[in-house]
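Participant: how would this look folded up:
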Amino acid sequence: MHNAQPWSFRYFQGSRVLHLRADFDRAIPHSDPDARALHLGCGAALLNLRVAVVHEGWFPAVRLLPDPADPALLAAVQLTSAEGRESGLAVLYPAIHRRHSSRFPFEETEIPEALRTALSDASDREGAKLSFPGPWHQQEVLELVEEAERRNLTDHGSDEELGQWTRVDAPSVNTVPDGIPDYAFGPRKRGGKAPMRDFAGTRQVAGRGSADFERSPQLALLSTVDDRPEDWLRAGQAMERVLLLATLEGLSSSFATQAIEWTDLRWPLREPLSGMGYTQMILRLGYGPEGPGTPRRPVPEVLDIQP
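Facilitator: Predicted coordinates for the structure are as follows:
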């Protein structure tokens, strides 16, 4: 959330084990009081790690939340030479470096049904469900996101966090190591129905224009049966697997998390036919420009190597 990058890795060379740890100093407590979004982001980082490990010819044996006494230890990954069922991950490796959030208008071109099915299958493999809402449900989702966006504009806590994690004076990707710089905000929405968060808030950004967005945005809801930290980690891995595959298939993407940040708005997002499941993420997908790269923390800050 907000490119806070709330993770760190520790590698134990002797045992060939990687630990993924949550960095709770980078939490966003007002908008994410239960650290659900933090776990999703760390889950996405874990999926990238698994993809890289398989790409290098190893097999990652993953244990989620291996120590109940240490909630910051989110996963332990044992690198082994044994063959496993991760062969489908290696092909995703090139997309890790290409996938960026795109906050620009997408085309109205419909995503083929076969590709939607492939994206849903990718989510299934990680223990989450990806669904594309029908017209009635999508309209409900869009209205909930709009309501959340209106609330955020007058919510002091949301505004403070947005100010902490957005940069309106960062001319290049190397200026700061985290957050969202203004060159990645995208244009202000002049028209259309795409659920866009305005990261500038009430601030003026020099040279920023406005644009018409999609009249018929293509949204996907990612959900899990339960709503525990383990489910959040699985959802984060599913989200990243979907996004990497979407990138390889020529799709751009962005997130619409506003309604998920409000408890009373999150529950109505659920799948309407069954009424079951917890919505973890709303994805906006489509054919359009790839977003610009955003900052990443230096490797020494996020990776500690032990004997």
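
Participant: make it CA atoms for all contacts and neighbour counts henceforth
Facilitator: OK.

Participant: give me the distance from stretch 66-78 to the chain's centre.
Facilitator: Relative to its chain's centre, stretch 66-78 lies at 21 Å (C-alpha atoms, centre = their mean, to the nearest Å).

Participant: ignore what I typed, I meant stretch 300-307.
Facilitator: For stretch 300-307 - counting by C-alpha atoms, centre = their mean - the centre lies 24 Å from the chain centre.

Participant: now it: buried residues?
Facilitator: With burial defined by 16 or more other C-alpha atoms under 10 Å, the residues of stretch 300-307 counted as buried are 302-303.

Participant: can you tell me what sits against it?
Facilitator: Applying C-alpha atoms under 8 Å, 6 or more residues apart in numbering, the external contacts of stretch 300-307 come out as 7-14.

Participant: now do 6 Å
Facilitator: With contacts defined as C-alpha atoms under 6 Å, 6 or more residues apart in numbering, stretch 300-307 is touched by 8-14.

Participant: for stretch 160-177, same thing?
Facilitator: By C-alpha under 6 Å, 6+ apart, the list of residues contacting stretch 160-177 from outside reads 179-182, 294-297.

Participant: also stretch 224-235?
Facilitator: Against stretch 224-235 from outside (C-alpha under 6 Å, 6+ apart): 39-40, 43, 128, 277-278.

Participant: just the ones in strands from those, please.
Facilitator: Among the contacts of stretch 224-235, the ones falling in strands (DSSP state E) are residue 278.

Participant: between the contacts of stretch 224-235, which is nearest residue 257?
Facilitator: Within these, the smallest distance to residue 257 is 11.8 Å, found for residue 40 (C-alpha to C-alpha).

Participant: ok, the closest one touching residue 239?
Facilitator: No. In this structure residue 40 lies outside contact range of residue 239 using C-alpha atoms under 6 Å: 8.2 Å.

Participant: Proceed likewise with the subsequent sequence, for comparison:
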Amino acid sequence: MAPQLNEKTLTALVAEATAAPSMHNAQPWRFRYVAADHLLMLHADPERAMPRSDPGNRALHIGCGAALFNLRVGAAHAGLSPKARLLPEPTEPLLLAAVHLADSAEAQPDGDRDEDDLVRLHPAIRQRHTSRHPFAEKDIPEEVRTSLREAAAREGAVLMFPGPWHVETMLDLVRDAESRDSLEPELREDLDRWTRLGPEADTAVDGVPEYAFGPRKRDGKAPQRDFAGRRPVADRGSTAFEHSPHLALLSTSGDGPADWLCAGQALERVLLEATLADLATSLTSHPLESADLRPLVRDPVSGKGHVQMVLRVGYGPRGPATPRRPLRDVLEFV
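Facilitator: Next up, the predicted model:
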């Protein structure tokens, strides 16, 4: 039986799309369904942009790209064949993608379909949560690393695991970024806007609530942004993190809006693949937010393209679910 593109189905698809990660959990997306054309339109929400941390909206596009990938996974699981066009209207820069939702049984084979693999990833959408907790000092098998590299490649990106010396360089860059935050408080304006402390954490529909901050780092080298800063958080505590963190660099050949959307899709595909491999994950964008630090993140020997995200992967707790905006606020039917 062909799936019904009714309000219930579309609401479920958008709910899965919005489970994607975004910078500071700002959720900078809006969806609009055009019933006459079976098109689900993905728009950027400029009110959720971060002028200090993301002045070019690179991270905003990456978050929306991750939501787009989740939408593709959800649609395939629902028996649909999603066909996405990126940036379909040059005169509408906020329209990031148009997704045609066809019955997969009626879709014409085109040699690029991977609906079966998308369906395989579907359970990981709700299992994936950013973890800001310590990971075990345990290596990641090469076959798992290979599967993550292949996941990125299927979305047109490159994932590489840098060697120990470059990991140390990236850790130094993270510390440099943190030092700038402490010396220039205005750099923390976006972070302060999107963190939720005290009673607000229990009622928030966006942002990073204090229960998702993770413990303070007492020892270790894992790159861990302290969302609390100097603000007190009750019952938070501190603990030791791993001394040899496993980091991965996600890169694209270009560095424009279409590349950022592809990076977001690749990022989410990697994160879902990692979740199915029982890996915990977190994202480190701190050094990428500074124009002068970002080029230094790339491995000068083997790195290519433009680094769009630094991932931390390992074996450990997955972290709590973070709040999501009500679907009535992000989905419109026309």
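
Participant: just to revisit the earlier point, in CSV, list the contacts of stretch 224-235 of structure 1 along with neighbour count and distance to residue 94 of structure 1.
Facilitator: Formatted as CSV, the contacts of stretch 224-235 of structure 1 follow (neighbours: other C-alpha atoms under 10 Å; distance: C-alpha to C-alpha, whole Å):
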residue, neighbour count, distance to residue 94 of structure 1
39, 28, 24
40, 26, 21
43, 28, 19
128, 26, 23
277, 19, 32
278, 23, 31
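
Participant: strands of structure 1, start to end?
Facilitator: Taking DSSP E, the strands of structure 1 run over residues 7-12, 17-22, 59-64, 73-80, 129-131, 166-167, 180-181, 188-191, 210-212, 218-224, 252-255, 278-286, 303-306.

Participant: where in structure 2 does the longest one fall?
Facilitator: What that stands for is strand 278-286 of structure 1. Counting by TM-score structural alignment, strand 278-286 of structure 1 lines up with residues 306-314 of structure 2.

Participant: distance from that stretch to structure 1 after superposition?
Facilitator: Its aligned residues in structure 1 lie a mean 0.4 Å from stretch 306-314 of structure 2 after superposition (mean C-alpha distance after the TM-score superposition for structure 1).

Participant: in the stretch 101-250 of structure 1, which spans are helices?
Facilitator: For the stretch 101-250 of structure 1, applying DSSP state H, counting those that start in this stretch gives helices covering 113-124, 135-154, 156-165, 229-248.

Participant: right, and those helices - which one's nearest residue 262 of structure 1?
Facilitator: Taking the helices of the stretch 101-250 of structure 1 one by one with C-alpha to C-alpha, helix 135-154 is closest: 7.1 Å.

Participant: got the buried residues for that closest one?
Facilitator: Judged by neighbour count using 16+ other C-alpha under 10 Å, the buried positions of helix 135-154 of structure 1 are 137-138, 141-146, 148-149, 152.

Participant: any idea how far that helix is from the chain center?
Facilitator: Between the centre of helix 135-154 of structure 1 and the centre of its chain there are 19 Å (C-alpha atoms, centre = their mean).

Participant: what angle do that helix and helix 156-165 make?
Facilitator: Put simply, helix 135-154 of structure 1 runs at 80 degrees to helix 156-165, going by axes from the mean of the first three to the mean of the last three C-alpha atoms, to 10 degrees.

Participant: by contact count, what packs against helix 135-154 of structure 1?
Facilitator: Counting contacts by 3 or more C-alpha pairs under 6 Å, 6 or more residues apart in numbering; DSSP states H and E, helix 135-154 of structure 1 packs against no other helix or strand.

Participant: can you check which part of structure 2 that helix sits on?
Facilitator: Counting by TM-score structural alignment, helix 135-154 of structure 1 corresponds to residues 164-183.

Participant: mean per-residue distance, that stretch to structure 1?
Facilitator: Per aligned residue, stretch 164-183 of structure 2 averages 1.2 Å (mean C-alpha distance after the TM-score superposition for structure 1).

Participant: so which residues make contact with that stretch?
Facilitator: Outside stretch 164-183 of structure 2, the residues that reach it (C-alpha under 6 Å, 6+ apart) are 187, 287, 297.

Participant: save these as a markdown table, and put in neighbour count and distance to residue 71 of structure 2 too.
Facilitator: Putting the contacts of stretch 164-183 of structure 2 into a markdown table (neighbours: other C-alpha under 10 Å; distance: C-alpha to C-alpha, whole Å) gives the following:
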| residue | neighbour count | distance to residue 71 of structure 2 |
| --- | --- | --- |
| 187 | 17 | 33 |
| 287 | 24 | 29 |
| 297 | 24 | 30 |
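
Participant: now these in CSV, with distance to residue 275 of structure 2?
Facilitator: Shown next, in CSV, are the contacts of stretch 164-183 of structure 2 (distance: C-alpha to C-alpha, whole Å):
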residue, distance to residue 275 of structure 2
187, 32
287, 25
297, 25
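
Participant: would you mark the buried spots in stretch 196-209 of structure 2?
Facilitator: Residues of stretch 196-209 of structure 2 classed as buried: 196-197, 201, 204-209 (neighbour count, 16+ other C-alpha under 10 Å).

Participant: need the residues you listed in TSV (columns: distance to residue 41 of structure 2).
Facilitator: Shown next, in TSV, are the buried residues of stretch 196-209 of structure 2 (distance: C-alpha to C-alpha, whole Å):
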residue	distance to residue 41 of structure 2
196	30
197	34
201	31
204	26
205	22
206	22
207	24
208	26
209	29
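
Participant: circling back to that earlier point, could I get the helices of the stretch 101-250 of structure 1 as CSV with distance to residue 216 of structure 1?
Facilitator: Output for these, formatted as CSV (distance: least, C-alpha to C-alpha, whole Å):
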stretch, distance to residue 216 of structure 1
helix 113-124, 16
helix 135-154, 10
helix 156-165, 28
helix 229-248, 19
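
Participant: do you know which of those helices lies nearest residue 80 of structure 1?
Facilitator: Taking C-alpha to C-alpha, helix 229-248 is the member of those nearest to residue 80 of structure 1, at 20.2 Å.
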